[in-house]
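> heads up, no residue letters with this:
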């Protein structure tokens, strides 16, 4: 092959090299950015929902004002969504739309390896915005620090027994609101908490499904109609004068807004092979194994101690006089003194 037939790749420019290096896979990933998109038709409610979610997620959020004809639940409808996520370097996305068939529709999902991983379609009901809730709070309360990590609380056994969709939804909500990873967090840094309560299936939606069948890869029955009550509270820490400085403070919760009911309408979850591939970690990111030390699900360290063989013959224990054998002890004492034991009494 001649030299003229060899295709030489042109070197990238400086800003292109920086951008390419920034988007390369890393051992310790950066905080995930959430991209908020408007569908072809939206309502004021769904737009306010996305604005409040972007405020809670800030600074790891970006909201685009232009409308996009995106239908991620249809076959091939995720192509434009994946393009926008890759362009903005976003691993999470939220698409809001509104129609007569699906009013106040919110689609949450995430991207792995430039492909859509999990997509969940949720209906928004009983929404209370942050600005509306702030009117009923005392002055000085109801403020969130930018970038503060919320406490996430999941209530209800439906998270465990509601099927694969509920497990993925819980994992997606954790991924969505977790923020940046921190080794240590001060107690005063927790200023808001998000409570997600699974209350079971919505009877009306479960009996009247929106769709009867869908494209391949979309599950329409498992988890359909599950209702999740998402509540957002402001955390107020206070101490009485009688309490010590080291004592745990008193916690008061005030409604902060961005509260709503989410009803699962449709789901498109990734196959198990792709799901396992997304959970792989580099060897450098895995915690180093230490002999006889392990950690539980909450991160608490547990150690195993191996003791040598102990001699329990000389262990001092409390013995009752009635349970002791006086004749045996008397014989042992006489033998030690060199005397003959007393003769056995014959009755």
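All right, it came through fine. Predicted model only: the values in this text are computed from it and were never measured. Numbering: from 1, shown residues only.

> only C-alpha atoms for contact and neighbour calcs from this point on.
OK.

> can you pull out the helices in this protein?
Taking DSSP state H as the criterion, the chain contains helices spanning 14-22, 44-57, 79-87, 130-134, 158-161, 164-177, 203-207, 272-278, 326-337.

> Specify the stretch among those that is closest to residue 69.
helix 79-87 (8.8 Å; Cα to Cα).

> in the closest one, what's buried?
Across helix 79-87, burial judged by 16 or more other Cα atoms under 10 Å covers 81, 82, 85, 86.

> ok, those residues vs residue 194, which is closest?
residue 85 (25.7 Å).

> re the thing from before, quick one: which of the buried residues of helix 79-87 is nearest residue 18?
residue 86 (15.8 Å).

> ok now do the closest one, which residues does it touch?
Residue 86 sits next to residue 114 when contact means Cα atoms under 8 Å, 6 or more residues apart in numbering.

> Please report the distance of it from residue 23.
9 Å (Cα to Cα, to the nearest Å).

> try residue 61
Plainly put, residue 61 is 17 Å away from residue 23 if you go by Cα to Cα.

> So between those two, which is more surrounded?
In this view residue 61 and residue 23 are compared by other Cα atoms under 10 Å, and residue 61 has more residues nearby, 19 against 11.

> Please report the distance of the spatially closest residue to the more buried one that is not a sequence neighbour from residue 233.
Counting by Cα to Cα, 6 or more residues apart in numbering, residue 61 lies nearest to residue 34, which is 4.6 Å off, once chain neighbours are set aside. According to Cα to Cα, residue 34 and residue 233 sit 22 Å apart.

> With residue 122 instead?
In terms of Cα to Cα, residue 122 sits 22 Å off from residue 233.

> Between those two, which has more neighbouring residues?
The residue with more neighbours, out of residue 122 and residue 233, is residue 122; 25 against 21, by other Cα under 10 Å.

> give me the number of residues near the spatially closest residue to that one that is not a sequence neighbour?
Take residue 122 and drop its neighbours on the chain: the residue closest to it by Cα to Cα, 6+ apart is residue 264, 4.7 Å away. A count of nearby residues for residue 264, using other Cα under 10 Å, gives 27.

> and the comparison structure, right after this:
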């Protein structure tokens, strides 16, 4: 368990406030974790995906004995420590070779998971073309209706959108769009579209993952060429990486946790304000719908403040010093007691030291 950290200065306070929930969240930070045995293909795929995700990516170089579907305690710990909301775990076993697991978090808890297998793979180095600038938002193209109807592909679409999504902006300039990520499906088995409505009604009739079509992920750079009109002509050039994925295990989001993750701040704020009735003094509702109050403390009398009990702070000591000063001033006009200049000062030092 992580202890609660209290800010010691303004800088640490701002850092903790940056981690608090906001109406428009920051881009998801993705942590890439290697299992006990990942394999060459999985390591290369994770490296290329991390290149597309930079600068919001963290790589764990050491191997970790992590199994997300069995125990997610280590993922929750890493999520809270690094302020990350998504994981990509690479693990290759005899039963499930070349596997990648996408884990999405909410409030440092596991929301849902999706495991895929890497079959086809081509690196960026095999495409001798220009690459996109790291940190730019890509365009996402989903070239199948199953991404809107089939539950498994709906989850994968939501997962990939959260993975590639960057900062939320109000508008885009055409010159700032450098690459596009296309996600398509292989040949669809006959009868899969007809069974989609049955899948939504009951998960027990869902087909096996082996019967689902493969997912093809391709990345292209965008070139805007002159077309003689205001709308430029667009050319796509493959830049890599190229992945062919197969769907495997998955874990759906808990209903109550999903409800909290989909909460709308503005609607929640209006609901809380409506529940309060008329406006109350010193009570306000923030953008996330949390109720905050201000407490006023009365004026304190610092004269009754308890201090340390020291002999030098006792009232009788102050009275003795005042009497000594008065006696030394009556002996002569220069403030000396007859033993030479500064005799009264030496006596006062002795009284203070007593």
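On my side now, so go ahead. Since the model is a prediction, treat every value here as computed from it, not as a measurement.

> ok, how many other residues are close to the aligned partner of residue 243 of the second structure in the first structure?
Aligned by TM-score structural alignment, residue 243 of the second structure pairs with residue 260 of the first structure. Per other Cα under 10 Å, the neighbour tally for residue 260 of the first structure reads 20.

> show me the contacts for the alignment partner in the first structure of residue 32 of the second structure.
Under the alignment by TM-score structural alignment, residue 32 of the second structure pairs with residue 36 in the first structure. Neighbouring residues of residue 36 of the first structure by Cα under 8 Å, 6+ apart: 50, 54, 61, 62, 63, 64, 93, 94, 95, 96.

> what do you get for residue 174 of the first structure?
Residue 174 of the first structure sits next to residue 152 when contact means Cα under 8 Å, 6+ apart.

> what separates it from residue 161 of the first structure, distance-wise?
Taking Cα to Cα, one finds residue 174 of the first structure at 18 Å from residue 161 of the first structure.

> The first structure: strands as residue ranges?
Assigned by DSSP state E, the strands in the first structure fall at 34-38, 61-67, 92-97, 105-112, 115-128, 151-155, 192-201, 226-238, 250-255, 259-268, 293-295, 301-303.

> Could you dump the ones you listed into JSON lines with distance to residue 165 of the first structure added?
Below are these laid out as JSON lines (distance: least, Cα to Cα, whole Å):
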{"stretch": "strand 34-38", "distance to residue 165 of the first structure": "21"}
{"stretch": "strand 61-67", "distance to residue 165 of the first structure": "25"}
{"stretch": "strand 92-97", "distance to residue 165 of the first structure": "17"}
{"stretch": "strand 105-112", "distance to residue 165 of the first structure": "12"}
{"stretch": "strand 115-128", "distance to residue 165 of the first structure": "8"}
{"stretch": "strand 151-155", "distance to residue 165 of the first structure": "15"}
{"stretch": "strand 192-201", "distance to residue 165 of the first structure": "12"}
{"stretch": "strand 226-238", "distance to residue 165 of the first structure": "9"}
{"stretch": "strand 250-255", "distance to residue 165 of the first structure": "28"}
{"stretch": "strand 259-268", "distance to residue 165 of the first structure": "7"}
{"stretch": "strand 293-295", "distance to residue 165 of the first structure": "28"}
{"stretch": "strand 301-303", "distance to residue 165 of the first structure": "31"}
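
> Can you say which of the ones you listed is nearest to residue 284 of the first structure?
strand 293-295 (18.1 Å).

> by contact count, what packs against that closest one?
strand 301-303 (3 or more Cα pairs under 8 Å, 6 or more residues apart in numbering; DSSP states H and E).

> In the second structure, what stretch matches the strand it packs on?
Going by TM-score structural alignment: strand 301-303 of the first structure matches no residues.

> Output the contacting helices and strands for that strand.
strand 293-295.

> Quick check: the residue lying closest to residue 129 of the second structure once chain neighbours are set aside vs residue 125 of the second structure, distance?
Once flanking residues are discounted, residue 129 of the second structure sits nearest to residue 239: 5.9 Å by Cα to Cα, 6+ apart. Going from residue 239 of the second structure to residue 125 of the second structure by Cα to Cα gives 9 Å.

> How about residue 215 of the second structure?
22 Å.

> Quick check on those two: which one has the bigger neighbour count.
residue 215 (21 against 11).

> which one in the first structure is aligned with the more buried one?
Checking TM-score structural alignment: residue 215 of the second structure goes with residue 228.

> I figured its match hits residue 199, correct?
Yes: contact criterion Cα atoms under 8 Å: residue 228 of the first structure and residue 199 qualify, at 6.2 Å.

> what's the burial count for the equivalent of residue 69 of the first structure over in the second structure?
Using TM-score structural alignment as the criterion, the counterpart of residue 69 of the first structure in the second structure is residue 65. A count of nearby residues for residue 65 of the second structure, using other Cα under 10 Å, gives 12.
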